[in-house]
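Chemist: The following comprises the amino acid sequence and a computationally predicted model.
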Amino acid sequence: MHRRLCRRLSFAIFVGILLTLYRSVQELPQVNSPHPLQRRVGVRGKAPLVTVLIWWYPFGKKSKIQDCDSSYNIQGCRLTTDRRLYPISQAVIIHHRDLGGNVSQLPAGPRPASQRWVWMNFESPTHSSGLEVLNGVFNWTMSYKRGSDIFIPYGYLYPKKRTEGKVALPSKSKLVAWVISNWNEDHARVQYYHRLNRYVDIDLYGRYHQPLQNDSIVLTISPYKFYLAFENSQHMDYITEKLWRNALMSSTVPIVLGPSRANYEQYIPADSFIHVDDFSTPKKLARHLMLLDKNARSYRKYFDWRRRYNVHLAKFWEEPYCKVCEAVKNARASDHKSISNLASWFQ
């Protein structure tokens, strides 16, 4: 019995020593401990290499946030809309149209020293108000405009693995089409349409006009030879999906109204499109279209580019999100800056 009592006392003493050691370790300062917000949202251990906070869903439309690794082979990214992760986010994406120049909607409180605020905007200057109050607020710009810190055009051409032979086109039984939903008589594109329509028939689709076939622009436009890729406003580099998807991906020849021909030629071959400025009057443009309609060889020359290139259409919004993550990963701490002249630069 005496031996049993001694064993119990020895065990109790051993347990007491362990508890004392445990308490002393708990009182030591924690090295590389996770941020309190990481613990609160259930993130354990080492955080992902880059956390990108999306301050708003663009235009208030919720969408599934894709994985950058599987979509773009960009690893180590965490995209989130959880504002509790603001203190540990390396970048915060703020969509201009949702901000609208109201600086009170920007993140409040101190900004982490290494955090980048990214101004994201894919609208033209004509439809981007409230820029003046944002000078000095953002660290990076992300837009369709060349010279952006993160340049994302609406589309681009990329080389095929090998040059192909004859280009296969869908059957063409119609002449000119235009898809437009935002009809405004003050827009240059609507005014030009009225003048051109005097000399050539143009089929209209979209709101207030004919419905799209199976709700598909490509299916609707493919039977046409020409498409009016007219922008809602004319600014440098503002070349939208009206060219890339509506025209080029629909296998039609784009008739463009936007920035200058020289600007378009920075994106696509000179012989792949028709610019309204190529003709002194809409009447002369109409005559050219009717000549091409009767000359298959001349018409097909507008598609020679397809032997060498494919069309990439930007994926909104996953592509911009992942490109921000990639930019953060490639950035150096010494590259930190602020955009002091956002308004004058963009306009």
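Modeler: Sure, I can see it.
Chemist: drop to CA atoms for contacts and neighbour counts, all remaining ones
Modeler: Will do.
Chemist: Please enumerate the strands of this protein.
Modeler: Per DSSP state E, the chain carries strands over the ranges 50-54, 77-80, 91-95, 116-121, 140-143, 150-151, 155-159, 174-179, 203-205, 224-230, 253-257, 274-275, 309-313.
Chemist: Other residues contacting stretch 249-268?
Modeler: Defining contact as Cα atoms under 8 Å, 6 or more residues apart in numbering, one finds that stretch 249-268 is touched by 156-157, 169-170, 189, 217-219, 221-222, 224-231, 233-239, 243, 247-248, 270, 272-277, 302-303, 311.
Chemist: go again using 6 Å as the cut-off
Modeler: Applying Cα atoms under 6 Å, 6 or more residues apart in numbering, the external contacts of stretch 249-268 come out as 218, 221-222, 225-231, 234-236, 247, 273-275.
Chemist: how far out from the middle of the chain is that stretch?
Modeler: 19 Å (Cα atoms, centre = their mean, to the nearest Å).
Chemist: Quick check: buried residues in stretch 335-347?
Modeler: Going by neighbour count (16 or more other Cα atoms under 10 Å), the buried part of stretch 335-347 is 338-339, 342-343, 346.
Chemist: Alongside the first one, take a look at this:
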Amino acid sequence: MKTLLNHCGRWSGKICTRMLFSLFVLCALVVVYLWNQCGQYHTEFHADEKDELPGEAKRPKIVYWAKPPHNIVWTFIDLPNGDGGCDLSFDRDDAPTADALVFVMKTCKPDDLPPFKFRRANQVYIWYSHESAWTSKHFYKHSLTQYDGYFNWTMTHRADSDVVAPMWPIPALDYFLYTIGRTADMIDENLAKNAKLAVEDHRSQVTLLVKMKTNLAAWIVSDCTLTQGARSRTRLVRKLEAAGLKLSKYGKCVHNPLSFNLSVLFETLSTFKFYLAFENSFHCTDYITEKTVYNGFMSGAVPVIHGPSKQDAARLLPKGSYIHMGDFKKLKDLVNFMLYLDHNDTAYQEYFNWWMDPGAQTFPRYGFNFGATYMPRIAYLPQYSHGYVQDDWLENQRFGLYHLCRRLKRGDHINQRHTLPSLADWWYGSEPPECKQ
């Protein structure tokens, strides 16, 4: 610079000023180029970019940038009535042409984000978690403050997510959306409004179900000590057993593993009257997992719930379909109530009255409209036959993908684009104190 100033002294001030300005511009361009090449992100969009229009007849593309930690072999089926119809990729090379990039909470890292040059105006970046806020904060140690102004949509179990992704079976998507009041996201609202199961059919099905029950209660657990919540529920189960609960236990914790194959899971659990749906998080908003939905409802066992608040359970689950631990002052009272239902078929059968609720026939129920002894005359919706429930445990994580696909096909990534100012405030800030401890 000193040398340059010496040269400037030999020229006019105007020429020197131009030279210095040109040098400044050149340096600025180099800095911007290096910044983009380093893969750092920026919080603004190319707002004037026009790469597609709403309603175009193209298949939206969904790309996982931060992949799930397990090996997924999902088949993204094109279901009738508008479900499906999107392409799913786990190859980062497809990111520049994707309509949506998904970032899984477990593997998303601030230093491993797409280069800014990839980001198009009509492309949404989606933060996805099927774990609770407690788990992401205390177990995975994610503060999320590094993502201020970065993600466009959220995809979680919470009803206030941009893409609702609880662990429910795909056929029940409209049923669940109707339950939480997201009717605008439904394909066919009538499916969730109208009950199709006649009283006579219901009576015969429930009678058959009860005849299958030869055991009292089951619990599957593979995480018994890894987290504080897991340790708490393990102690709780031991207290229930001490109070007289006869319990059959499966999973790695008790050295009695059960296959992730859904047919094996349902065949086993369908013989039990109750399933202990105990979460490893307490009172985290809307956090109701496959323990209640798959191990309970789909297998035909009444779930005994601990973890979700009574308010969340009442808002999200069919009325009278479960037993909530919060209704009992003592564990002994809960055990006595379960034993009472075990000896009173009439009272026990009332927990399946929800099968006649509006839309309940879209919900897969093992042995009746899905799985072994499948009866086509009961499954009045052939497009939701058992063939659309993938026969592996990870199937429960596809729910959000189908909801995301619906929104992309509708053009919401173009018409309803926004950015979260603070992902941490949204994910952690609104949770009850019990969930954050």
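Modeler: The structure has been received and is ready for your questions. Given the structure is predicted, the values throughout are model-derived calculations rather than measurements.
Chemist: before we move on, the earlier item: in CSV: the buried residues of stretch 335-347 of the first structure, plus distance to residue 98 of the first structure.
Modeler: Shown next, in CSV, are these (distance: Cα to Cα, whole Å):
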residue, distance to residue 98 of the first structure
338, 21
339, 19
342, 17
343, 17
346, 17
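Chemist: from those residues, which single one is nearest residue 125 of the first structure?
Modeler: residue 346 (6.8 Å; Cα to Cα).
Chemist: Leaving out the residues flanking it, which one is nearest to the equivalent of that closest one over in the second structure?
Modeler: Per TM-score structural alignment, the equivalent position to residue 346 of the first structure in the second structure is residue 427. Distance criterion Cα to Cα, 6 or more residues apart in numbering; nearest residue to residue 427 of the second structure, sequence neighbours excluded, is residue 133 at 6.5 Å.
Chemist: on that earlier part again, mind checking which of the buried residues of stretch 335-347 of the first structure are in helices?
Modeler: Within those, residues falling in helices by DSSP state H are 342-343, 346.
Chemist: Show the residue spans covered by the helices in the stretch 201-347 of the first structure.
Modeler: Ranges of helices within the stretch 201-347 of the first structure are 217-221, 241-244, 261-264, 282-294, 296-300, 318-330, 342-346, based on DSSP state H, counting those that start in this stretch.
Chemist: matching residues in the second structure for the fourth one?
Modeler: Looking back up the chat, that one is helix 282-294 of the first structure. With TM-score structural alignment as the criterion, helix 282-294 of the first structure aligns to 331-343.
Chemist: Give me the contact list for the matching stretch.
Modeler: Residues from elsewhere that reach stretch 331-343 of the second structure, judged by Cα under 6 Å, 6+ apart: 243, 245, 328, 348.
Chemist: Go again with 7 Å.
Modeler: 240, 243-245, 328, 347-348 (Cα atoms under 7 Å, 6 or more residues apart in numbering).
Chemist: From these, list the buried ones, please.
Modeler: Applying 16+ other Cα under 10 Å to those, the neighbour count classes 240, 243, 245, 348 as buried.
Chemist: Tell me the one among those nearest to residue 205 of the second structure.
Modeler: Nearest member of these to residue 205 of the second structure, counting by Cα to Cα, is residue 348, at 13.7 Å.
Chemist: State the distance from the closest one to residue 75 of the second structure.
Modeler: To residue 75 of the second structure, residue 348 of the second structure is 38 Å away according to Cα to Cα, to the nearest Å.
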